[in-house]
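Asks: build me a structure from this.
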Amino acid sequence: MATDPARRPPTIDPTAAARWSRLAPADGSPWLHEEIGRRMEDRLQWIKAQPRTWADWAPLRGGLEAHELVARRYREAACFVIEPDADLAAAAGEALAAPWWSARRWQGGKARFDAPPEDGVDLLWANMSLHMAADPEALIARWHRLVATDGFLMFSCLGPDTVRELRALHARLGWPAAGHEYTDMHDWGDMLVHAGFAEPVMDMERIVLTWATPEAALAELRTLGRNLHPARFPALRGKAWHRALKHALPELAPAQEGGGRIALTFEVIYGHAFKPAPRVALSAESAVSLREMRSMLQRGRPGA
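Replies: Now for the predicted structure:
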């Protein structure tokens, strides 16, 4: 059941979220993001619409390999890349530029970094970014503006059960929260409808990652995000705390399975929704944008 909008997650420090959004991945897109992107791309086979234009939101962290999968599926579609932070746009352009000898150059349309069409794109692809947004409703509203009428949004993000084992460990040891809270998929559906999307379809799965050592677990977790909770540790933690954390992490190995490997659960939410034709409320005076007026006129033409 959806929660009260005033009390629903996320619990995110906006300053910390902005700092994270400007940080370029050190070693390419995280493995988990690429795997989730691969699974999300596979879901496109069930959508009959064939976009003529599409845009990838923040692919540098969302998944460069996943970007290539979508580009190959829609070879004839014009592709736009949108990196919300201008400092990351150049890095994304360099990462997506295929060398002259690469087969990738012929497997899909070349990514463009100029502004998407004024009327929007037929598909907006947003992999693994929504759960790190301090104001997700504002972000969804921005996505709505980027999608063309009758186009659709395809996105993924992490859900409330993510790293539940680590959260329980922090609580048991009396430490601040291990991470900010994540939003339930039913609340995402409500936000999509509130922004103007229609027919949202949400589904969820849980993925368990395992590591042989605390060092390996912490190294991968650092690539996936940061703790953006306002009540997180207020200052840098010392070596003693770090040793205590590494000593405690092996407790997260399942007793009966997993071979003694540290295990953490990730709840992954997938969603897509269509953008219907704009409606104008009946009143003595009604104001619509030029874009909305053009869309309504085009839909009213015979054969349009």
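
Asks: okay, CA-based contacts and neighbour counts for the rest of this
Replies: Will do.

Asks: excluding its backbone neighbours, what's nearest L158?
Replies: Nearest non-adjacent residue to L158, counting by C-alpha to C-alpha, 6 or more residues apart in numbering: V268, 4.8 Å away.

Asks: so how far is A49 from the one you found?
Replies: Distance, V268 to A49, using C-alpha to C-alpha, to the nearest Å: 24 Å.

Asks: tell me which of those two has more neighbours.
Replies: Taking other C-alpha atoms under 10 Å, V268 and A49 do not tie; V268 has more neighbours (20 against 13).

Asks: the more buried one against C157, yeah?
Replies: Yes - counting by C-alpha atoms under 8 Å, V268 does reach C157; the two are 5.9 Å apart.

Asks: give me the common contacts of the two.
Replies: Common contacts of V268 and C157 (C-alpha atoms under 8 Å, 6 or more residues apart in numbering): none found.

Asks: where along this structure do the strands fall?
Replies: With DSSP state E as the criterion, the chain has strands at 53-57, 78-82, 111-112, 121-127, 147-158, 198-211, 262-274.

Asks: make TSV from those and add distance to M293 to it.
Replies: What follows is the strands of the chain, written out as TSV (distance: least, C-alpha to C-alpha, whole Å):
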stretch	distance to M293
strand 53-57	21
strand 78-82	24
strand 111-112	27
strand 121-127	17
strand 147-158	11
strand 198-211	19
strand 262-274	19
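
Asks: go through those strands and name the closest to W175.
Replies: strand 262-274 (18.1 Å; C-alpha to C-alpha).

Asks: so what's the residue nearest to R112 when sequence neighbours are not counted up against?
Replies: Using C-alpha to C-alpha, 6+ apart and skipping the chain neighbours, the partner closest in space to R112 is F80 (4.6 Å). By C-alpha under 8 Å, 6+ apart, the residues touching F80 are 53-56, 111-116.

Asks: could you also give me the structure for this next sequence, so I can compare it with the first?
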Amino acid sequence: MPKTQFQVDQNAVKKALHAAARTYDNVGMVPKAIADRLLERLDFIRLNPLCVVDVGARTGYATQQLEERYREAIVVGLDFSVAILKAASSKMMVGEYTALPFADRSVDLIFSNLAFQWSSDLQQTLQECHRVLKPGGLLLFSTVGPDTLKELHSSFADGHRHVHPFYDMHDIGDMLTQLRFTDPVMDTERLIVHYSSVPQLIKDLKQLGAQNASQDRLKGLMGKTQWRQMLTNYENCREENGALPATVEVIYGHAFGTESNSFKNANGEEVTVPIDKIIRRN
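Replies: Next up, the predicted model:
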């Protein structure tokens, strides 16, 4: 299990995405840029998938790119927000990340861009990905790390959680290893997005549906004094060019489905048997 576990209010996530359905594409430049970076990684992986699933498809930008890339494959976009999927033009399904609506070992490629941070149980979500991946199938994803919005987080001085919590790259890598994915690889980069004001940053986050959905977040409206103090503190981050920075720590990861099945011997010890050694008896 990861060293840190976060409780995500799934109803709050769905509510935020529902409200952002009409505005997501207007402010989705950063998610699209990260999706493009993630898609470029497929150029270096030999893969001829028959079934592709885009988990957390949102309005379908990456889903369309995957359709163009793999014209012979069935490509399905999946998200848990009905409202945001209505803005998409590709083939879409409504489903939970923690209970993927696909058969065991039925998917060749699971692609997921900036979605796993909104899962109510990331370990369970990754376990579901492992379940539905074919042996040798690819999981390719991006999410965001704990340095994301660090300027906003540090500007609050009341001890409450105002920024959604994010898993560390190493914790996610440990989960992949524990779930017996093959050859997991993780890396990270930091993007700096510049804003003229904090209210503009908050507005963009709201229009993306990217709001604090942790179970231990402070409920209710923020007081005027608290808000003004946060604005004053954030001003200390203003750069020489007059812009306010907002850090996005992007985590990229990929791993492959297990090539072998696991069994237990007479002593209760776990053993592995390669798939090609399992013979069906008539």
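
Asks: circling back to that earlier point, so which of the strands of structure 1 is nearest A244 of structure 1?
Replies: Closest to A244 of structure 1 of the strands of structure 1, according to C-alpha to C-alpha: strand 262-274, at 15.3 Å.

Asks: what does the closest one correspond to over in structure 2?
Replies: Under TM-score structural alignment, strand 262-274 of structure 1 corresponds to residues 244-256 of structure 2.

Asks: identify the residue of structure 2 aligned to the residue nearest to R112 of structure 1.
Replies: Using TM-score structural alignment, F80 of structure 1 sits opposite V76 in structure 2.

Asks: that match and V55 of structure 2, how far apart?
Replies: V76 of structure 2 is 9 Å from V55 of structure 2, by C-alpha to C-alpha.

Asks: can you map out the helices along structure 2?
Replies: 10-19, 29-40, 61-69, 82-85, 122-132, 150-155, 169-178, 198-208, 224-235 (DSSP state H).

Asks: dump these to a markdown table, plus distance to N265 of structure 2.
Replies: Formatted as a markdown table, those follow (distance: least, C-alpha to C-alpha, whole Å):
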| stretch | distance to N265 of structure 2 |
| --- | --- |
| helix 10-19 | 40 |
| helix 29-40 | 41 |
| helix 61-69 | 42 |
| helix 82-85 | 46 |
| helix 122-132 | 22 |
| helix 150-155 | 50 |
| helix 169-178 | 21 |
| helix 198-208 | 51 |
| helix 224-235 | 60 |
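
Asks: okay if I get these as JSON lines plus mean neighbour count and distance to E189 of structure 2?
Replies: What follows is these, written out as JSON lines (neighbours: other C-alpha atoms under 10 Å; distance: least, C-alpha to C-alpha, whole Å):
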{"stretch": "helix 10-19", "mean neighbour count": "18", "distance to E189 of structure 2": "25"}
{"stretch": "helix 29-40", "mean neighbour count": "15", "distance to E189 of structure 2": "10"}
{"stretch": "helix 61-69", "mean neighbour count": "19", "distance to E189 of structure 2": "20"}
{"stretch": "helix 82-85", "mean neighbour count": "21", "distance to E189 of structure 2": "28"}
{"stretch": "helix 122-132", "mean neighbour count": "21", "distance to E189 of structure 2": "21"}
{"stretch": "helix 150-155", "mean neighbour count": "18", "distance to E189 of structure 2": "14"}
{"stretch": "helix 169-178", "mean neighbour count": "18", "distance to E189 of structure 2": "11"}
{"stretch": "helix 198-208", "mean neighbour count": "17", "distance to E189 of structure 2": "20"}
{"stretch": "helix 224-235", "mean neighbour count": "14", "distance to E189 of structure 2": "23"}
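
Asks: for those, which one sits closest to L191 of structure 2?
Replies: L191 of structure 2 sits nearest to helix 29-40 of all the helices of structure 2, at 9.1 Å, using C-alpha to C-alpha.

Asks: so where is the closest one in structure 1?
Replies: Matched against structure 1 by TM-score structural alignment, helix 29-40 of structure 2 falls on residues 31-42.

Asks: how about stretch 141-154 of structure 2?
Replies: Mapping stretch 141-154 of structure 2 onto structure 1 (TM-score structural alignment) gives residues 155-168.

Asks: now do the matching stretch: distance from first to last residue.
Replies: Using C-alpha to C-alpha, one end of stretch 155-168 of structure 1 lies 28 Å from the other.

Asks: also stretch 256-265 of structure 2?
Replies: End-to-end distance for stretch 256-265 of structure 2, by C-alpha to C-alpha: 26 Å.

Asks: how about residues contacting it?
Replies: By C-alpha under 8 Å, 6+ apart, stretch 256-265 of structure 2 touches 130, 133-139, 180-184, 270-275.

Asks: from G151 of structure 1, how far off is the closest residue to P25 of structure 1 other than its chain neighbours?
Replies: Nearest residue to P25 of structure 1 in three dimensions, chain neighbours excluded: R61, at 6.4 Å (C-alpha to C-alpha, 6+ apart). According to C-alpha to C-alpha, R61 of structure 1 stands 24 Å off from G151 of structure 1.

Asks: the match of helix 29-40 of structure 2 against structure 2, how far on average?
Replies: Mean deviation of stretch 31-42 of structure 1 relative to structure 2 after superposition (mean C-alpha distance after the TM-score superposition for structure 1): 1.2 Å.

Asks: residues in contact with that stretch?
Replies: With C-alpha under 8 Å, 6+ apart as the test, stretch 31-42 of structure 1 has contacts from 61-66, 69-70, 127-128, 155-156, 224, 268, 270.

Asks: now do 10 Å
Replies: Contact partners of stretch 31-42 of structure 1, identified using C-alpha atoms under 10 Å, 6 or more residues apart in numbering, comprise 43, 59, 61-70, 73, 125-129, 154-157, 207, 209, 220-221, 223-224, 266, 268-271.

Asks: check stretch 88-95 of structure 1 too.
Replies: For stretch 88-95 of structure 1, the external contacting residues (C-alpha under 10 Å, 6+ apart) are 21-25, 28, 58-61, 64, 81-83, 96, 111-113.

Asks: ok, of these, which come out buried?
Replies: Neighbour-count burial (16 or more other C-alpha atoms under 10 Å) applied to the contacts of stretch 88-95 of structure 1 gives 21, 24, 28, 58-61, 64, 81-83, 96, 111, 113.

Asks: farthest pair in those?
Replies: Largest separation among those by C-alpha to C-alpha: S21 and A111, giving 21.3 Å.
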